[in-house]
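*Asks:* predicted coordinates and the sequence they were generated for:
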Amino acid sequence: MAHEVNISVRSLVEYVYSSGSIDSRFRSQSTLVDGTRAHQKIQKTYKKEDQKEVYLRAEIRYEDITFIVDGRCDGLLVDNETITIDEIKSFSKPLDQIEGDGSPVHWAQAKMYAYMYARDHQLTEISVQLTYVHLETDQKKYFKQTLTFSQLDLFVQKVLDMYAPFAKLQFQHQASRNLSCKELPFPFETYREGQRKLAGTVYKTILDEKNLFAKAPTGIGKTISTLFPSVKAVGEGLVNRLFYLTAKTTTRKTAEEAFSRMEAHGLCMKSVTLTAKDKICFKEEAKCNPEYCEFANGYYDRINGAILDILTLETCLNRDVIEAYARKHQICPFEFSIDLVYSVDAIICDYNYIFDPKVALKRLWQEQKKSTVILIDEAHNLVDRGREMFSASIQKDMFLQLKKETKGIHQTIYEMSNRINSWFLSLKKAHEGKKEFILEEVDESLKQHLEQFNEAAEQVLKEGNFPVLLDAYFKVLHFLKIMEMLDAHYVIYVEKQRNDFVLKLFCIDPSSLIQQIGLGFRSKVFFSATLSPLRYYQEILGGDAEDFVTTIPSPFKKEQVEVLVKPLSTRYRDREQTKEQIAITVNSLIKHKQGNYLIFFPSYQYLMAVYEEFKKLDPYTDTILQDVGMSEMDRENFLAAFQPNPSKPLVGFTVLGGVFSEGVDLPGDRITGVMVVGVGLPQLCFERNLIKQHFDHKGKNGYNYAYVFPGMNKVQQAGGRLIRSESDHGTILLIDDRFLQLPYHALLPEEWQSFTTI
């Protein structure tokens, strides 16, 4: 059976000829733009009969594979009957540093274009030229060869010889994958109630190329209910790649376990889990510098062998597996995982790899997107994460510090920093006495100052290491990029923080940007147990009227959970008066029903106040506290303390909306009850009030959008830690008088509505 491989000229030759090291020391962000200008400048010197940006395509048969290779050559030069393929490369280093007679990758690219053109036009001979141009001086350096078609044919065969093992490995895997996906049974004996409906809705969403917003209760098995139908869609040829996006490490583990379970039932699929660079880096500092890091040094000389090795022998490429193979091949584990993304079937990663303009994966071409499904777990988290990803800020003190550090050393940076610092001082004077204030627009003079600052910073950073300047450079660069996105969904404001002033471009409503980034993917599935109210989340996550929407009822019996409400005030002004009563209520519940309990508080300060009251009342019950800045090991130890069949009670004091509020699974009697103190409202602040005002002006209930919906989401997430399976039983205690009032009461899950007031 013949197979087809669609690949660009550049991707093909880079796979075969790339070599050298990862070196992420400073490079100007304007290089790409400058490179394009340099190309255009050279192309303007072409004669009338010459051509530029010529599209070339060839179908090349290699054994049982047809390679469909295409791309655009920079120039096609005509001199009498001689044809020359011109490949232009811009250079920022001195041209005398070009090794030998040019880069092997550059020659390979030019030769591939020459082969394609010569074959199409039945030429027996053709010339290839590398034109190197220095970005700053416009100095040029040329290398030229004349080759026969038979020489080019041998060259192309050699390239395909080198690429074919990888292509064959992929074909063999895809055949096995597709068959295994088609034949894969549901990896549990039976569906839980509601699981079949969710899985069926996800499959139909993919089949119809739609998006889905699904509210599905905690404990239903949302991960397998979304992954399984997506895998089946791969078997039917609808999908070629899946992304499973999460906000927390704990939910990534659940996705890994789902793939392992499906693999145990016959699935042949390769998945990779992306781990943050600073967590997976083997070195003390995550500096990708060949002089500092042996895993960066020579990375591209070893990466192809490492990819072939791991893809041949492994399926679930989690952090441990990636680290093991990275050490084996002496390569950077983070870059290794990123390179694997483009060769595997499923990617488990954080939201930012798709949605964050700073770090999103750049090599997902439009054609690949059409066969890619995005599964967005705990999608309620994407609202605030979206606001964070699409916002940017700069502060006065950053420029004041640079002004002090560069005086008499880097005069241009000193002058630019002084101008921006002075701009902030003028702003402060114009708004004397105000802690926060809104600006209608960003002053054009500030934009010019920032652009000039970054131009000057680029020159200094090329010369050597300057950490403070480097940090400022990237903050300004991001700020300028976000400035280009400003529209009615943004508010520009200034906030005084002690003696500092912060200017922020605040994305109040991330809906349009989330929608824009999601365009092109076959389907997106937003799902969560707490996607409530559903219409609110559909609106703010960029949904539209054509999207599918589903609500899955809880599969668990109401008798499995006892819901109690204690109507005490937990409002800030009343906390001192009611903290003792809360401690008494907690103590009464654990005495009534012995076991392990989690208590969630709206703040760490409040947690400590009630904890001290509780210990006065009951110094003998074992307690464990969530601490500020817990490491992953600390978190694991915290959860490990909740053992089944406890001989005496254990009470865990935690923060609502923190690391233990969601994605935590304590099945059976590892947990007997959950108590939630307060309705979870975010702290009153300037930003939250801006959100309120924004949606008020749109005719919505701004207070609900800014405070109530996010707060009650946290309450539902915390309560969802209790019932995880058909055999679980327990008690939820809600402490706040507002749980008896609208809109809070209406936002409680249906299975909590039959509560008892105590």
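*Replies:* Arrived safely, thanks for sending. All values derive from a computational prediction rather than experimental measurement.
*Asks:* C-alpha only now, for contacts and for neighbours.
*Replies:* OK.
*Asks:* who's in contact with Val460?
*Replies:* His410 (Cα atoms under 8 Å, 6 or more residues apart in numbering).
*Asks:* that one: which element?
*Replies:* Using DSSP states H and E, Val460 maps to helix 444-463.
*Asks:* what comes up buried for that helix?
*Replies:* In terms of neighbour count (16 or more other Cα atoms under 10 Å), helix 444-463 has its buried residues at 447, 449-458, 460-461.
*Asks:* now do stretch 467-484
*Replies:* Residues of stretch 467-484 classed as buried by neighbour count (16+ other Cα under 10 Å): 469-470, 472-473, 475-483.
*Asks:* swap in stretch 54-70?
*Replies:* Within stretch 54-70, the residues that count as buried by 16+ other Cα under 10 Å are Leu56, Arg57, Ala58, Ile60, Ile65, Thr66, Phe67, Ile68, Val69, Asp70.
*Asks:* which non-adjacent residue is nearest the fifth one?
*Replies:* It stands for Ile65. His3 (4.7 Å; Cα to Cα, 6 or more residues apart in numbering).
*Asks:* re the thing from before, take the buried residues of stretch 467-484 and keep only those in helices.
*Replies:* Of the buried residues of stretch 467-484, the ones assigned to helices by DSSP state H are 469-470, 472-473, 475-483.
*Asks:* structure B:
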Amino acid sequence: MPHTIQISVRPLVEYVFRSGSITSGFRTATTLTEGTRAHQQVQREYGEQDQKEVHLEAEIPYEDLVFAVEGRCDGLIIGDGNGPVMIDEIKSTSGNLDDITEDTYPVHWAQAKMYAYMYAKLHSTDEMAVQLTYFQIPAGDMKRFRRTFRTEELEQFVLEVVAAYAPYAYLLRDHAIRRDESIRGLSFPFPGYRAGQRKLMGAVYKTIGEGRRLFAKAPTGIGKTISTLFPSIKAMGEGTVQRIFYLTAKTITRTAAEEAVALMEAGGLHMHTVTLTAKDKICFGEEEGCGKDSCVFSEGYYDRINGAILDLLQNETTISRPVIEAYARKHKVCPFEFSLDAAYAADAVICDYNYVFDPRVSFKRMPEEVKKRSVILVDEAHNLVDRARSMFSAELRKSMFLEIQRAYKEINPGLYQAVKKVNTRFIVFRKVSGEEERMVGSHQPELLDELLEEFVMHAEAELVTGKSAEELDQLLECYFAAQAYLRISKLYDDRFVTYAEIDGSEVFLKLFCLDPSYLLQQAGKNYRSTILFSATLTPLMYYRDMLGAEEEDYSLSIPSPFSHEQLDVRLMPVSTRYKDRDRSKDAIVNMLDKLVKEKPVNTLIFLPSYPYMQDVYNAFKLLNPDLETQVQGHAMREEEREQFLSSYQVDRKEPLIGFAVMGGIFSEGIDLKGERLESVVVVGVGLPQLSFENDIIKEYFDRNEKNGYDYAYVYPGMNKVLQAGGRLIRSEEDRGTLVLVDDRFQTRQYNALLPEEWRHYRRI
């Protein structure tokens, strides 16, 4: 039985024909790719008989494989019927058309010839014409190359293409057979199930089977990572799922996913899992040959990447950062781009939220048919609300454009005039504002999109001139900000506001997404299933609302598997409101002093802000100068974070008292089991600071008949409390003391948001 390879034209020909280097520093969004405006302008010239955006498909047998190839050609020129039908492949460029010759881009000819072959086979024609149309932005000039091919020539060409792709296809086929066999024999990697674990796994499996979304509130310590990955992998073995995306907000939760996969691999699983690391973290840097203007790992990247991917996939399954780095050095390829290329071939990808949800970053080359057979697992899904607001918002500053205007006045008149128009538009905002320092509106600024598009076109033309990265840094930053703004402006609707802040000559402009639910819903629509899970999706209705649930989507809430006896909860009802902090500080410090003397164990104390934390810490240290303490610092490096956590050891001679910020890096995702952490103190109800943006969010939800204060302040704040307190009991063996400090915990509004096992508190 022949094995079928489903593939689109573009990835097929790019695999075989792409060559050369990654463009250092700047990769324009339109250069030599399908620019929508360019297509439309070229297609307007077509005759009545001609067609645009024509879907084509063909089956191409090769040995014991069948390539099911499909794609959409830009144009089909029928003409007057006297000559052969012609395929038109349109490419836009900001570069100089004089630099493009007939043979500059073999991959473009390959793409057009594939379409020509597919049309010829479908319509039994003997001859086809092929045309490459290069459209120069912004001038609108065109350059065309034409060739004619006999159908036998096209067939020979297509067979050569699939033959070149075949080793990769065979590798993926053989891997898939071995993977599916290993999944069928895979057992749950623990001797038993924790309470609620089977229920969660069953819900995940059912949700994937039905192609829906699941919102799961599952308590800390239940084993959420394995409980979502295991049923997803089982669904992959049955052919329901082709790919798994495990999304996390933090490096530490990424590690938990890697460990869960390693555990299953020890039990016989054979699966390609790639972990993606942020570009700035994985880049080798100048000491290894990656400078600003040249990089040995980027130069000739496409000449080496296919060999690197084959080597990697033949020899590795768990493809973590160290593995990527080792093979990148071996094959001299850029580690970040290499990891992305490996991700397109992997069975499972562990990565940040933005690779799926951010319109500026997401997997652009992921075919729709792959998405339709993929499951998204969103770990710590409570984080996605704020992250999504950020991903779907965009901001600009007037000063950015004024600097470019000054820099290019004599150098590039076209760019100077384009950026001057944008800067002038900002001056209009400033004048309209009068004496007001802020303006808020429900519409986008008039004309700004058109002016930014003109600026972007001229900026691209300047950025491809080959100047050094240092010379172009300022322009590059401004260009990317304008592109981000234009991308978000296309998503703008009544869930956004526009606001401007005026400070002297500076104007700050923001398209601010207040409610990301619809855009999150749309981003996940193309995928088979999405599982959103966290210990703190409380209240569930709020997170369903904010994360884009539809009526038919499932919800699941699993009670804590741990007994009340494991947790000694105490409540200190004093005010930690900003105005009362000086008054209540001494009482809190005295309570901490008594606690560490009564319970001389490793302790973590969470406070609402850095200044407040430092204040309480200083007073505590005066009372306990000999106690070993540590304090979370601002913008800690990864090694410093690891040092902070690794200090919490079981075999310490003296207990360690740590001070950290609620909602910070140590208040979620960390796992300090047993005697590593036996006391946690949470000071305050975690409310975000009163701010202009939070007030806008509050007013928006008030207008939409919801409790705006709860949506903007209470629910996000209490989530930080639940996360911080959740650091304490991580397993059936853990015991500990949790102290909640704030009189608001006694009120119905806040008490109702506490986990059931926390409500059995003792007042102190």
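*Replies:* Arrived safely, thanks for sending. Because the structure is predicted, anything quoted here is derived from the model rather than measured.
*Asks:* assign Glu291 of the first structure to helix, strand or coil.
*Replies:* Using DSSP: H, G, I helix; E, B strand; the rest coil, the structure places Glu291 of the first structure in coil.
*Asks:* trace Glu325 of the second structure over to the first structure, please.
*Replies:* Glu325 of the second structure maps onto Glu323 in the first structure, with residues paired by TM-score structural alignment.
*Asks:* name the element its match belongs to?
*Replies:* Assessed by DSSP H and E, Glu323 of the first structure sits inside helix 319-329.
*Asks:* list the buried residues of the helix or strand following that helix.
*Replies:* Of the helices and strands lying after helix 319-329 of the first structure in sequence (DSSP H and E), the nearest is helix 333-340. For helix 333-340 of the first structure, burial by neighbour count (16+ other Cα under 10 Å) applies to Pro333, Phe334, Glu335, Phe336, Ser337, Ile338, Leu340.
*Asks:* now, which of those residues sits nearest Thr148 of the first structure?
*Replies:* For those, the closest approach to Thr148 of the first structure (Cα to Cα) belongs to Leu340, at 37.1 Å.
*Asks:* residue contacts, the equivalent of Lys113 of the second structure over in the first structure?
*Replies:* When the first structure is aligned by TM-score structural alignment, Lys113 of the second structure is paired with Lys111. Contacts here follow Cα under 8 Å, 6+ apart; on that basis Lys111 of the first structure touches Val128, Leu152.
*Asks:* you'd agree Lys111 of the first structure is in a helix?
*Replies:* Yes. Under three-state DSSP, Lys111 of the first structure falls within a helix.
*Asks:* leaving out chain neighbours, which residue sits closest to Met269 of the first structure?
*Replies:* Arg177 (5.6 Å).
*Asks:* how far away is the one you found from Pro644 of the first structure?
*Replies:* Distance from Arg177 of the first structure to Pro644 of the first structure, counting by Cα to Cα, to the nearest Å: 39 Å.
*Asks:* again with Ile582 of the first structure
*Replies:* 26 Å.
*Asks:* which one's more surrounded, these two?
*Replies:* Ile582 (23 against 15; other Cα atoms under 10 Å).
*Asks:* for the more buried one, which non-adjacent residue is spatially closest?
*Replies:* Once flanking residues are discounted, Ile582 of the first structure sits nearest to Val610: 7.1 Å by Cα to Cα, 6+ apart.
*Asks:* mind listing what that neighbour touches?
*Replies:* Contact analysis of Val610 of the first structure by Cα under 8 Å, 6+ apart lists Lys579, Glu580, Ile582, Ala583.
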